[in-house]
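[1] Here is a sequence together with a model predicted from it:
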Amino acid sequence: MEDNAIESTVLWLSAHPEPSSLNGSLRTTGIEYLRTLDRTVLESDLYAMEWDPVVRPHDAGTHASDRFRISADTRTAHLAGTQPDAIVREQEKLRRADALVVQFPLWWYGMPAILKGWFDRVFVSGFAFGTDETTGRRLRFEQGQFTDKRALVITTLGDRPLAIGPRGKSGELNELLFGLLHGTFAYTGMSVLEPFAVPSADRIDDITPIRARLIDRLDDITPIRARLIDRLDELFTAPTIPFRPQFTGDYTPEWELEPHLCPSEHGVRIHTAS
């Protein structure tokens, strides 16, 4: 999509319980800036929505079997149009979106439970992945449902910058987020941007109530906002992570990387083409 396509729609999905935090401040900045570019911004602020993250038989509507078969029953409900309204509304937002921005604090090296639960309930078979019932085509990776969409992670975390670098104790950021970047975004066909991370966030947003009203003037906040704006400027133009396609020869029928590719390497990094 061309960057000057002002009709672009962005779904901003966020999960932080405190709007006045650094994370909440960046959310406000990002959404307001995108709107100055004439983007349409759809919002899902999960804590404000009091989103229920728990998958239950109710998610399958009237199609829940005596033994709740989560994938099969929710797929049937989706195809029959009997999912709960809350799930349908979120799916419709994602259908409309050309880009998905997912913003959250990194807690225990993962997403907050409320956000994980959004994916569990919204990304059901038949909507986000599955098999085409007419052609038998596997709907994942380069054949995924969302090949028309881009995805960007924005995260705040407590680690120091070098702790999430190539030799950092916490692991390199893209490897920490591999399950989301590769296993959710790329799996469903999205083009995945390099994540935007703000390390040492606990040292930045520890602001007393008296100082909070001065947040716009804090020296350590302004450069982060500027960096975020730069990333949003290139939301539709920046290169994406070159995750390997599944169906064009890089993998064996057992979904293992072919032996001639990166023969002396292992781990999640081999699934990105150099």
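    Done, it's in. As the structure is a computational prediction, the values presented were derived from the model and not from experiment.

[2] going forward, measure contacts and count neighbours with C-alpha atoms only.
    Fine.

[3] ok, now how distant is the most centrally placed residue in the chain from A226?
    Central residue of the chain (CA atoms, centre = their mean): V102, 4.3 Å from the mean position. In this view, V102 and A226 are 19 Å apart by CA to CA, to the nearest Å.

[4] One more: A151?
    Distance from A151 to A226, by CA to CA: 20 Å.

[5] For these two, indicate the residue with more neighbours.
    For A151 versus A226, neighbours defined as other CA atoms under 10 Å are more numerous around A151 (23 against 12).

[6] Double-check that that one belongs to a helix.
    No - read with DSSP: H, G, I helix; E, B strand; the rest coil, A151 is strand and lies in no helix.

[7] how about the helices of the stretch 1-150 of the chain, start to end?
    In the stretch 1-150 of the chain, helices defined by DSSP state H, counting those that start in this stretch lie at 22-36, 46-49, 70-80, 85-96, 113-122, listed in chain order.

[8] Quick one: closest of those to H266.
    helix 113-122 (27.1 Å; CA to CA).

[9] just to revisit the earlier point, wait, the residue nearest to the centre of the chain touches V10, no?
    No - if you go by CA atoms under 8 Å, V102 and V10 don't touch, sitting 10.5 Å apart.

[10] Figure out the length between the terminal residues of stretch 12-30.
    Terminal residues of stretch 12-30 lie 9 Å apart, using CA to CA.

[11] Identify each buried residue in it, please.
    When burial is assessed from 16 or more other CA atoms under 10 Å, stretch 12-30 yields the following buried residues: 12-17, 19-27, 30.

[12] Out of these, which comes closest to L218?
    L22 (11.5 Å).

[13] could you measure T272 against A186, distance?
    11 Å.

[14] Among the buried residues of stretch 12-30, which one lies nearest to P253?
    Of all those, P253 sits closest to L13, with 34.9 Å by CA to CA.

[15] one step back: neighbour count for T272 and A186, which is higher?
    More crowded of T272 and A186, by other CA under 10 Å: A186, with 27 against 12.

[16] Spatially nearest residue to that one (excluding sequence neighbours)?
    Nearest residue to A186 in three dimensions, chain neighbours excluded: F141, at 5.5 Å (CA to CA, 6 or more residues apart in numbering).

[17] Put this next to the first one:
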Amino acid sequence: MKVLWIFAHPEQCSLAGSLMAEGLRTLDALGHENRVSDLYAMGWKAVVDADDFGGPSGSSGPSGSSGPDRDRLFIGAEQERAYEYGALSADIRGEQEKIRWADTLVFQFPLWWFGPPAILKGWFDRVLVQGFGFGLQGPDGRTLRYGEGGLAGKRALIVTSVGARESGFGPRGIHGQLDEVLFPLLHGTFWYTGMAALPPFVVYGADRLTRDGHARGADALRERLRTLGTTAPLPFHHENGGAYDEDLVLQPEFAPGRSGLGVHR
């Protein structure tokens, strides 16, 4: 297996850093190849701007044609143009090459304000560009997303740590059920681009973790990585699998009488 580990924590001498080190040792011991994108260590630029696309939005493609209204930056169009012409900035192209190489992506981050740190959000914004991660069409003209798309065939695992107790993220916990808190990533990023989203790996009570608690967390992570290739992904419905109508609303025979995020599984 080829695993790309995307690490989004500013401190290597932390619970997150120690878990990544343990995770990489486990992958090595299992005979898996791995690469690491340590976003803070790389000084990853988190914001999208015209420099991502080979300069100002008025830059020409190889044909020399700058196109209409090029004095205005249309992000999606510029992403697709720069991707097609190989004009994306070198750091973006480097990350896309790693994604092409990998069959499994591990995203490790602390849960801050119910989401990943800004630097990881910026990685998604800048790397999963239109034409590469999304915005593709099949031979029949269908839009390829939610189970299909540029990253179809890959698997994605979240490894995260939270300061709260596990009960607070339970079905009736005050923080919300964790798989629903992470729904924007699991469904809206991974599944949208075609990646099969695996059940997240979570270490709770990270701020109060004892030595024994750390050992239990490391053991649990090792076990999850041993089954990385066989763990069943979250069973989200495919957009083009018949579950949704032409308005992208779930058909009434699926999860009848229910609403909310859980109906999409």
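    Yes, it's here. Note that the coordinates shown come from a computational prediction; the quantities given were computed from them, not determined experimentally.

[18] Got a TM-score for the two of them?
    Comparison of the two superposed chains (TM-score structural alignment, normalised by the length of structure 2) gives a TM-score of 0.92, and 253 aligned residues with a CA RMSD of 1.4 Å.

[19] Structure 2: matching residues for stretch 28-46 of structure 1?
    Mapping stretch 28-46 of structure 1 onto structure 2 (TM-score structural alignment) gives residues 21-39.

[20] can you pull out the strands in the stretch 101-250 of structure 2?
    In the stretch 101-250 of structure 2, the strands defined using DSSP state E, counting those that start in this stretch lie at 104-110, 136-137, 143-144, 155-161, 196-197, 201-203.

[21] need these in TSV with distance to G55 of structure 2, can you?
    What follows is those, written out as TSV (distance: least, CA to CA, whole Å):
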stretch	distance to G55 of structure 2
strand 104-110	29
strand 136-137	24
strand 143-144	29
strand 155-161	32
strand 196-197	34
strand 201-203	39
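
[22] ok, and which of those has the densest surroundings?
    Most buried of these, by mean neighbour count (mean count of other CA atoms under 10 Å): strand 196-197, with a mean of 26.

[23] Mean deviation, that one versus structure 1?
    Compared with structure 1 after fitting, strand 196-197 of structure 2 has a mean deviation of 1.1 Å; criterion: mean CA distance after the TM-score superposition for structure 1.

[24] quick one: that strand aligns where in structure 1?
    Going by TM-score structural alignment: strand 196-197 of structure 2 matches residues 191-192.

[25] What span of structure 1 is stretch 237-250 of structure 2 aligned with?
    With TM-score structural alignment as the criterion, stretch 237-250 of structure 2 aligns to 244-257.

[26] first vs last residue of the matching stretch, how far apart are they?
    By CA to CA, the extent of stretch 244-257 of structure 1 from end to end equals 10 Å.

[27] Over to stretch 168-186 of structure 2?
    Stretch 168-186 of structure 2 stretches 20 Å from its first residue to its last (CA to CA).

[28] What count of nearby residues applies to the nearest residue to W51 of structure 1 once chain neighbours are set aside?
    Distances taken as CA to CA, 6+ apart place I114 nearest to W51 of structure 1, at 7.0 Å, with adjacent residues excluded. For I114 of structure 1, the count of nearby residues is 19 (other CA under 10 Å).

[29] so what corresponds to I114 of structure 1 in structure 2?
    When structure 2 is aligned by TM-score structural alignment, the residue opposite I114 of structure 1 is I119.

[30] show me the contacts for its match.
    Shown in contact with I119 of structure 2 (CA atoms under 8 Å, 6 or more residues apart in numbering): A8, L39, Y40, W44, K45, A46.

[31] Give me the buried entries from these.
    Neighbour-count burial (16+ other CA under 10 Å) applied to the contacts of I119 of structure 2 gives A8, L39, Y40, W44, K45, A46.

[32] farthest pair in the residues you listed?
    Among these, the pair separated by the greatest distance (CA to CA) is A8 and K45, at 12.5 Å.

[33] Alignment lookup: E90 of structure 1 to structure 2.
    That one, E90 of structure 1, aligns with E95 by TM-score structural alignment.

[34] I'd guessed that match sits against L128; true?
    No - between E95 of structure 2 and L128 there is no contact under CA under 8 Å: 9.4 Å.

[35] Would you mind telling me which of the two has the busier surroundings?
    L128 (21 against 18).

[36] now the counterpart of E166 of structure 2 in structure 1: how far from K149 of structure 1?
    Taking TM-score structural alignment, the alignment pairs E166 of structure 2 with P161 from structure 1. Look at P161 of structure 1 and K149 of structure 1: by CA to CA, they are 29 Å apart.

[37] So for these two, which residue has more residues nearby?
    K149 (23 against 14).

[38] Now do the contacts for that one.
    A97, D98, A99, L100, G189, M190, S191.

[39] Export the residues you listed as TSV, with columns for distance to E256 of structure 1.
    Below are the contacts of K149 of structure 1 laid out as TSV (distance: CA to CA, whole Å):
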residue	distance to E256 of structure 1
A97	32
D98	31
A99	30
L100	29
G189	19
M190	21
S191	22
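
[40] which of these still touch in structure 2?
    Contacts from those that recur in structure 2, judged by both residues aligned by TM-score structural alignment, their matches' CA atoms under 8 Å, are A97, D98, A99, L100, G189, M190, S191.

[41] I'd assumed T9 was in contact with the second one.
    Yes - shown here, D98 of structure 1 and T9 form a contact pair, counting by CA under 8 Å, at 5.3 Å.

[42] before we move on, back to that, next one: the aligned partner of the residue nearest to the centre of structure 1 in structure 2 from W44 of structure 2, what distance?
    Counting by TM-score structural alignment, V102 of structure 1 corresponds to F107 in structure 2. Going from F107 of structure 2 to W44 of structure 2 by CA to CA gives 15 Å.

[43] Cheers, nothing more for now.
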